[in-house]
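Peer 1: Sharing a sequence plus its predicted fold:
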Amino acid sequence: MGQGHGHGQGHGHGGAGADRRRLLIALVVTLATAVLGAVGAVLTGSLALLADLGHLLTDAGALAAAVFASYLAARPSSWRRTYGFGRAEVLVAGVNALTLVAVVIWVAVEGVSRLFDPAEIPGLPLLVIGAFGLVGNVVSLVVLAGGDRANMNMRGAMLHVLGDALGSVGVLAAAVVLLTTGWPYADTIASLLIVALILPRAVGLLREVAHVLLEGAPRDIDPQAVQAALLEIPDVHAVHDLHVWAINDRTPAMSAHLVVDEASETHCGDASVLDRAGDLLRERFGLAHSTLQVEHGAHVGHENHCG
C-alpha cells in the first residue's frame, strides 16, 4: 500500500524584493568604486590597487548575477520546472565563489613574483584612492548587511564586497607604510594578506554550493534524527529510502517510505500516520515539504491508494 504525501510552503516575495534592491544599490556603488580604482591602478602601478580592482570587477559581475538570480528565484514553478528557479541563486553563488578564487590565486602568483622584483609605488595617491575605495565598500556592506543572512546568494555577494573592503584596508596600510618608511614590499605584502583572508571564505562558500548541488542534507537537519523521530510514531515499524536535501539554502525537503503493520487502520484518514508524520517533520525539523509513502512489509512493487 502506498501513498504520496506532500506539504508545500510558499515564500513571500517582500523580503526577496528588499534583498534585490540592496543588491542593486551595492552594484551601483561598486561600479563607481571600480572606476576610481582603475584610474588609481593605472596612475600608480600598485599591485594592491590592482588586486582591489580585480575584486571590484568580479564583485560588479557577482552583484549583477545575484540580482538576476534573485529575479529568477522569484519566478513561480511550472510543469517543466516543478521546483521553480530556486537553484539559480545557488548556481550564481558557486560562479561567484569560483571567480573570486581565480582572482585571489592570480594576485598571489603576481605578489610572489614581486617579492623578487619590487615595484616603486607612490604612497600618497595610493592613500587617497584606498580611502575612497574603503568608503564605497563600507556603504555596500552596510546595505547588504540588512538583507537575508540565510540566503546563499546574498552571502556570496557580501563575501565579494567584504573582500573589497579588506583590500581597501590593505591598500591604506600599504600607503601608510610607503609614506612613512618607503619600504618597497609594503604593497606586495598587503596584497598577499588580502589573499590569505579571502581565499578560505571563497572556498568555504564553494563547498556549501557543491553540497547543495550534490543533494546533501542541510547542515541543521540530521537524517538519522529524522529517521529516529519517524520510528517513534505508533504503527511505524521501519523507515527506508529516506532522503533529505535542499532546493536552495532556505527550502529543505525530504522523502521516505514508512513501513506499517498490515492489520493497522491508522495509516489513512484523520490522525493518520501520514498526518502525524507530516506534523512531526514540520514542527521538529522545519521540513514543510515532505513526501511520504506508507507501505506494508510485504509490499513488492505494487501500490494501492488508501480508500
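Peer 2: Perfect, I can see it now.
Peer 1: From now on I want contacts and neighbour counts done on CA atoms only, so please keep to that.
Peer 2: Will do.
Peer 1: Who are the packing partners of the helix or strand harbouring L134?
Peer 2: In this assignment (DSSP states H and E), L134 forms part of helix 123-145. Helix 123-145 is packed against helix 14-44, helix 152-181, with contacts defined by 3 or more C-alpha pairs under 8 Å, 6 or more residues apart in numbering; DSSP states H and E.
Peer 1: And the contacts of that helix?
Peer 2: 19, 22-23, 25-26, 29-30, 33, 36-37, 40, 44, 46, 49, 154, 158, 161-162, 164-165, 168-169, 171-172, 174-176, 178-179 (C-alpha atoms under 8 Å, 6 or more residues apart in numbering).
Peer 1: Check for me that H237 belongs to a strand.
Peer 2: Yes - under DSSP: H, G, I helix; E, B strand; the rest coil, H237 sits within a strand.
Peer 1: if I pick it, what's in contact with it?
Peer 2: H237 touches L231, L258, V259, V260, D261, counting by C-alpha under 8 Å, 6+ apart.
Peer 1: go on, A165?
Peer 2: Contacts of A165 by C-alpha under 8 Å, 6+ apart are G133, L134, N137, V138.
Peer 1: Neighbour-wise, which one of those residues leads?
Peer 2: Neighbour counts for the contacts of A165 (other C-alpha atoms under 10 Å) peak at G133, which has 29 neighbours.
Peer 1: In the helix or strand harbouring E208, which residues are buried?
Peer 2: Following DSSP H and E, one finds E208 within helix 186-213. By neighbour count with 16 or more other C-alpha atoms under 10 Å, helix 186-213 contains the buried residues 186-192, 194-195, 198-199, 201-203, 205-206, 208-209, 211-213.
Peer 1: Comparison target, given below:
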Amino acid sequence: MSQGHTISASSQNKGRLKLVITFTSLYLIAEVVGGILTNSLALLADAGHMLTDVGGLAFALIAITLAERPASPERTYGYYRAEILAALANAVVLIGISLYILYEAYQRFLDPPEVESKAMLLVAAIGLVVNLAGMYILRKGSKESLNMKGAYFEVLSDMLTSVGVIIAGIIMWTTGWYYADPILSAGIGLFILPRTWILLKEAVGVLLEGTPADVNIEELRKCVAALEGIEEVHDLHVWSLTSGVNAMSAHVVIAANDSTSYNEMLSRINQGVTSKFKISHTTIQLESKGYGEKETHL
C-alpha cells in the first residue's frame, strides 16, 4: 500500500491562484463603479461574474489549504474532498448567475436603456486584459484538477463576458442600437451554461465515488490478473479522493502453487498498478482459492 500524504494538483497551483485573486479583486472594484456610471447591463453582468469569481477563487484557495492538512482519526483520508466541494459550489453559483443574466437580459430587451458605450468599452478592455492574464496563469492547473478547473471556468466566463461587453459597446457606439447590450449578455449566459454543467457533473461523479475518467477499470483488472502468481481479481474498486489522487481496493486470489511471500506479492501488485495507471493509493486483500466473502459490487 502506498504511504504518505499525496500532494494534490490544486496544491501545486496555490501560488498562481493567489495571484489571480489579487488581479480579479482589484478589477472588480473598477468594474462595479464603471457599470453603475455607464448603466450597462453587460458590464454589470461582468461585474456580477467577477464578484462570484472572487468568492469562488477564494473558496478554491481555502479548499486547497484544507486539503493540505494531514489525515486524522476522524478524517482518515484527510480533507481532499474539500477541493471537490469547492468545484461543486463554483459550478452551482455560475449556473445561478448565468440564469439571472438571462432573466435580466430579457427584461432589458423589452425596454433597452441608453448606455454610455465609450466608458463601457474602456472598462471592458481593462477587464479583458485582466481575465486573459488570469486564464493564462490557471490554464495548466485546470487540466489537472477539478478545483482548478472550476477556478479557470470562473475566469473564462468573465473573459467571454468582457469580449461580449466590448462587442456590444462598439455596436452601441457606432449605431446607437442598445439592444446589443442584452442580446450579447444573453449569448454569454447561454455559452457558459453547458460548460459549467459538465463541471458540475464531474464534481458530483467524484462525490459519488465513480470510477475516474483517467482509469480504465477493465484494463486495470486485466493488468493485475496477468501478474505472476495471481489467479483471479474480484471486488475491484477505483475512486478519486480529489482530482489526480485516485485510490484502488481489490481482492486478489493467489495461485495455490505460488511460493511468493505476501509482502513480495503486495509489492508486485502495487508496482504493477501504480506504474501503468494513475493510482496513488492501493488497498489489496490477498486470498487463497475457496475463500468466501460477500462482495461489494464488482
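Peer 2: Yes, it's here. Just so it is clear, the structure is predicted and the values come from calculations on it, not from any experiment.
Peer 1: still on that earlier bit, quick one: average offset of the helix holding E208 of structure 1 versus structure 2, please.
Peer 2: Its matched residues in structure 2 lie on average 1.0 Å from helix 186-213 of structure 1 after superposition (mean C-alpha distance after the TM-score superposition for structure 1).
Peer 1: Narrow the contacts of helix 123-145 of structure 1 to just the buried residues.
Peer 2: Buried subset of these (neighbour count, 16+ other C-alpha under 10 Å): 19, 22-23, 26, 29-30, 33, 36-37, 40, 44, 46, 49, 154, 158, 161-162, 164-165, 168-169, 171-172, 174-176, 178.
Peer 1: Out of the contacts of A165 of structure 1, which are shared with structure 2?
Peer 2: Contacts from those that recur in structure 2, judged by both residues aligned by TM-score structural alignment, their matches' C-alpha atoms under 8 Å, are G133, L134, N137, V138.
Peer 1: Structure 1: matching residues for stretch 146-157 of structure 2?
Peer 2: Under the alignment (TM-score structural alignment), stretch 146-157 of structure 2 falls on residues 152-163 in structure 1.
Peer 1: E295 of structure 1 matches what in structure 2?
Peer 2: Under the alignment (TM-score structural alignment), E295 of structure 1 pairs with E287 in structure 2.
Peer 1: before we move on, what about P200 of structure 1?
Peer 2: Counting by TM-score structural alignment, P200 of structure 1 lines up with P194 in structure 2.
Peer 1: With R219 of structure 1 instead?
Peer 2: Matched by TM-score structural alignment, R219 of structure 1 corresponds to A213 in structure 2.
Peer 1: Its match: what secondary structure?
Peer 2: Taking three-state DSSP as the rule, one finds A213 of structure 2 in the coil state.
Peer 1: how near is it to Y77 of structure 2?
Peer 2: 21 Å (C-alpha to C-alpha, to the nearest Å).
Peer 1: Same question for I97 of structure 2.
Peer 2: I97 of structure 2 is 33 Å from Y77 of structure 2, where distance means C-alpha to C-alpha.
Peer 1: what's the average distance of the helix holding L134 of structure 1 to structure 2?
Peer 2: Compared with structure 2 after the fit, helix 123-145 of structure 1 shows a mean deviation of 1.9 Å (mean C-alpha distance after the TM-score superposition for structure 1).
Peer 1: That helix: which residues count as buried?
Peer 2: For helix 123-145 of structure 1, a neighbour-count test (16+ other C-alpha under 10 Å) marks 123, 125-127, 129-131, 133-134, 136-141, 143-144 as buried.
Peer 1: got the angle for that helix vs helix 186-213?
Peer 2: Here helix 123-145 of structure 1 runs at an angle of 20 degrees relative to helix 186-213 (axes from the mean of the first three to the mean of the last three C-alpha atoms, to 10 degrees).
Peer 1: what's next to stretch 54-64 of structure 1, contact-wise?
Peer 2: Outside stretch 54-64 of structure 1, the residues touching it (C-alpha under 8 Å, 6+ apart) are 23-24, 26-27, 30-31, 33-34, 92, 96, 99-100, 103, 156-157, 160-161, 163-164.
Peer 1: One more pass at 6 Å, please.
Peer 2: The contact list for stretch 54-64 of structure 1, computed with C-alpha atoms under 6 Å, 6 or more residues apart in numbering, reads L27, A34, N96, A157, H160, D164.
Peer 1: okay if I get the residues you listed as JSON lines plus distance to A246 of structure 1?
Peer 2: Shown next, in JSON lines, are the contacts of stretch 54-64 of structure 1 (distance: C-alpha to C-alpha, whole Å):
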{"residue": "L27", "distance to A246 of structure 1": "28"}
{"residue": "A34", "distance to A246 of structure 1": "35"}
{"residue": "N96", "distance to A246 of structure 1": "20"}
{"residue": "A157", "distance to A246 of structure 1": "20"}
{"residue": "H160", "distance to A246 of structure 1": "24"}
{"residue": "D164", "distance to A246 of structure 1": "30"}
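Peer 1: With that, I have no additional questions.
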